[in-house]
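Chemist: Turn this into a structure:
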Amino acid sequence: MRHFLRRLIILLLTLWTTVTINFLIPRLMPGNPAEAMLAKFHGKGPMSPQALHSIEVMLGISSEGLLKQYSQYWVNVFHFNFGVSYTYFPYSVRHMIAQTLPWTLVLVGVTTVISFVVGTLLGILSAWRQGKIFSDMAITSLFTFTSSFPYFWFALLCAFFLSYVLNWFPLSGGNAGNMTPSLNFNFLASAAYHSILPALTILVSSIGGWQLGMRNNMLTALSEDYVTLAKARGLSEMRIALTYAARNAILPNMTGFAMSLGFIVGGSVLTELVFGYPGMGNLLYVAVQNEDFPLMQGIFLIIVICVVVANLAADIVNVFIDPRVRRAGE
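Modeler: Next up is the predicted model:
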């Protein structure tokens, strides 16, 4: 119980620090967002105070004291009200995130889970069959090679050969034409077809990391005394591999998996850019490119919240997997 309480306190402190930093950074920066926005359309010439005030009101920029702004900011955070996007005005930040988040959750979320499961199982197999040509050496060599691929480099290769040269898959976009997102078969089929190349890019580049990490952890676990004792007792190989060795070896991978789940909402920026995929990574890139601070703040805050909550979930899972963690916290 004390272990969970400590982790919960750390989570709350992390969230408080994140929200506070998120609030202070744009307010401590020099310049005025309203002046910067007007400069994009009217140059850097003089502007009337009335025009400047109108833009400030439109963008939700307050002239009240810092403490009052801070308290109001917390209220807005609890209501997921991050203000108006400078780039996509008059749409709000919440609207833009709601439009792009499902695309990233489906693409990056599904591929992350698949790559973790497949990579972990292959890592267990490679370690248990250490030295075997096909079950260890071939698999490890292959994924050592693929894990060295940068996401964007492999994405460019896929886009060039599979889309441009062979014309097997669409080159960009999340669906055909201007289809309205819905749960009908035509839209889902089109979205799945457009996601094949981005998903393939992420899978090929990420499975190797999980496989190599799990293999190394398994080799360490297999040298432990409790595995030797299990073999001496005549237990089946499958039970020793999964119940004894893999159960302990998977703990570091679980923490890494939780981190990956937390970062899902940030999307795979380079992959989404290469394929023009309408996800959070693409949205974050546009926000940075256009100095859209409210949009950047909203995305950053959601990413941090997801990472912190995912870490707490990983700690809870680790307690049930490994009783030593539970005893250490008592």
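Chemist: C-alpha only now, for contacts and for neighbours.
Modeler: Will do.
Chemist: tally of neighbours for residue 69?
Modeler: Residues contacting residue 69 under the criterion other C-alpha atoms under 10 Å number 15.
Chemist: Helices of the stretch 1-150 of the chain, residue ranges please.
Modeler: Secondary structure of the stretch 1-150 of the chain, counting by DSSP state H, counting those that start in this stretch: helices at 2-28, 33-42, 49-59, 66-78, 93-104, 110-128, 139-146.
Chemist: which is the next helix or strand following the helix ranked longest in the chain?
Modeler: The longest helix of the chain (DSSP state H) is helix 185-222. Toward the C-terminus, helix 185-222 is succeeded by helix 225-232 as the next helix or strand (DSSP states H and E).
Chemist: which secondary structure elements does that next one contact?
Modeler: Here helix 225-232 is seen to pack against no other helix or strand when contacts are counted using 3 or more C-alpha pairs under 8 Å, 6 or more residues apart in numbering; DSSP states H and E.
Chemist: how about it: buried residues?
Modeler: Judged by neighbour count using 16 or more other C-alpha atoms under 10 Å, the buried positions of helix 225-232 are 227, 230.
Chemist: Could you also give me the structure for this next sequence, so I can compare it with the first?
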Amino acid sequence: MRFYLQKIAFYVVALWAAVTINFFIPRMMPGNPVDIMMNKMSAAGMTIAPGTRHALEIELGGGSGNILQQYGDYIVNLLHGNLGISSSNYPEQVTTMIGQALPWTIALVGLATVISFILGVGLGMLAGWKRGSWLDNLIPVTTMFQSVPYFWLALILVLVLTRVIPLFPYAGGYNVATTTPGFSLDFIGSAIYYGFLPALTIVLSSIGGWMLGMRNMMVSTLSEDYIVTAEAKGLNPRRVRMTYAARNAVLPSLSGFAISLGFVVAGSIVTEQVFSYPGIGQLLFSSVSNNDYTLMQGVFLVISLSVLGANLVVDVLNGIIDPRTRARS
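Modeler: Okay, the predicted model is just below:
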């Protein structure tokens, strides 16, 4: 119990630090969202009243008073789920925009990351168990895809599978002409069809790393004394492979998986730009392009929460899988 309480306390402090940094960094950047909004209003020919600036400062999260008072207001707003109003999509709430984009990213990048991890670790385990087999010799081919620049691989797949062999659409998240978003078979089928190509890109570019890492850890683990002892006792080879070797060899991969899963949101920018996919990466790119600091701050907060949450889950799982981690604490 002490181990888990220490982990939770550490991540609570880390969360506070992330929230604090997320508050101060946008305010240290050049430019001002209020000035940007007022320039847009002037360009549109709107009449600007004397109290407009003060009203926009409050509405866009600037608030009043000194920086510490603004920080306190920011924490209170966070506790109430209020991330402010987007200046580039005024008067849209940031929480609404993130809530609309986040499911697309989780569905695409999250599932693709999980699939590539499961396939990579499973194939790497078999490759390490049967060294010199055709599967072991396949690893250099898979790592080649990992070394290729991600955007280049995505563009090649777009060229081959949408132009040369027109099997998939090249952009979008679903067929906007014939499908209405909702929990229907037509929409789910369309989303899977449109998301298959970007998901394939993610799997091809990441599966090699999981395979290589798991294969090397399996080879190292199989030389340990307890594996030799288990084999000498005549235990079932499948039990030796799964219970003794794979369970210990997977721990470094599991920690790496936490980091990659936490960065699902941040790592979706290139994917969604190449395929014009309507996810959180596209939203972040739009906020940076339009100097929308409120939206930027909200997206960065989601990224921080996802990274911390994923690492906390894996730390807990490590404590369950490997009791030695709890003993050291």
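Chemist: if we can go back for a sec, quick one: the longest helix of structure 1 to structure 2 mean distance?
Modeler: Once fitted to structure 2, helix 185-222 of structure 1 is off its aligned match by 0.8 Å on average (mean C-alpha distance after the TM-score superposition for structure 1).
Chemist: quick one: that helix to helix 110-128, angle?
Modeler: Computed with axes from the mean of the first three to the mean of the last three C-alpha atoms, to 10 degrees, the direction of helix 185-222 of structure 1 lies at 30 degrees from that of helix 110-128.
Chemist: Centre of the chain to helix 185-222 of structure 1, how far?
Modeler: Mean-position distance between helix 185-222 of structure 1 and its chain equals 14 Å (C-alpha atoms, centre = their mean, to the nearest Å).
Chemist: now that helix against helix 225-232, angle please.
Modeler: 90 degrees.
Chemist: Can you check which of the helices of the stretch 1-150 of structure 1 gets nearest to residue 311 of structure 1?
Modeler: Residue 311 of structure 1 lies closest, by C-alpha to C-alpha, to one member of those: helix 2-28, at 8.9 Å.
Chemist: Mind listing what's buried along the closest one?
Modeler: 3, 4, 11, 15, 19, 22, 23.
Chemist: can you redo the helices of the stretch 1-150 of structure 1 as TSV with distance to residue 218 of structure 1?
Modeler: Shown next, in TSV, are those (distance: least, C-alpha to C-alpha, whole Å):
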stretch	distance to residue 218 of structure 1
helix 2-28	27
helix 33-42	53
helix 49-59	54
helix 66-78	43
helix 93-104	32
helix 110-128	6
helix 139-146	13
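Chemist: nearest to residue 235 of structure 1, of these?
Modeler: With distances scored as C-alpha to C-alpha, the stretch of those nearest to residue 235 of structure 1 is helix 110-128 (14.7 Å).
Chemist: List the contacts of residue 304 of structure 1.
Modeler: Shown in contact with residue 304 of structure 1 (C-alpha atoms under 8 Å, 6 or more residues apart in numbering): 15, 18, 262.
Chemist: against structure 2, where does stretch 13-21 of structure 1 fall?
Modeler: Alignment note (TM-score structural alignment): stretch 13-21 of structure 1 is matched to residues 13-21 of structure 2.
Chemist: contacts for that stretch?
Modeler: Contacts of stretch 13-21 of structure 2 with the rest of the structure, by C-alpha under 8 Å, 6+ apart, involve 301, 304, 305, 308.
Chemist: That one against structure 1, how far on average?
Modeler: Between stretch 13-21 of structure 2 and its aligned stretch in structure 1, the superposed structures give an average distance of 0.8 Å (mean C-alpha distance after the TM-score superposition for structure 1).
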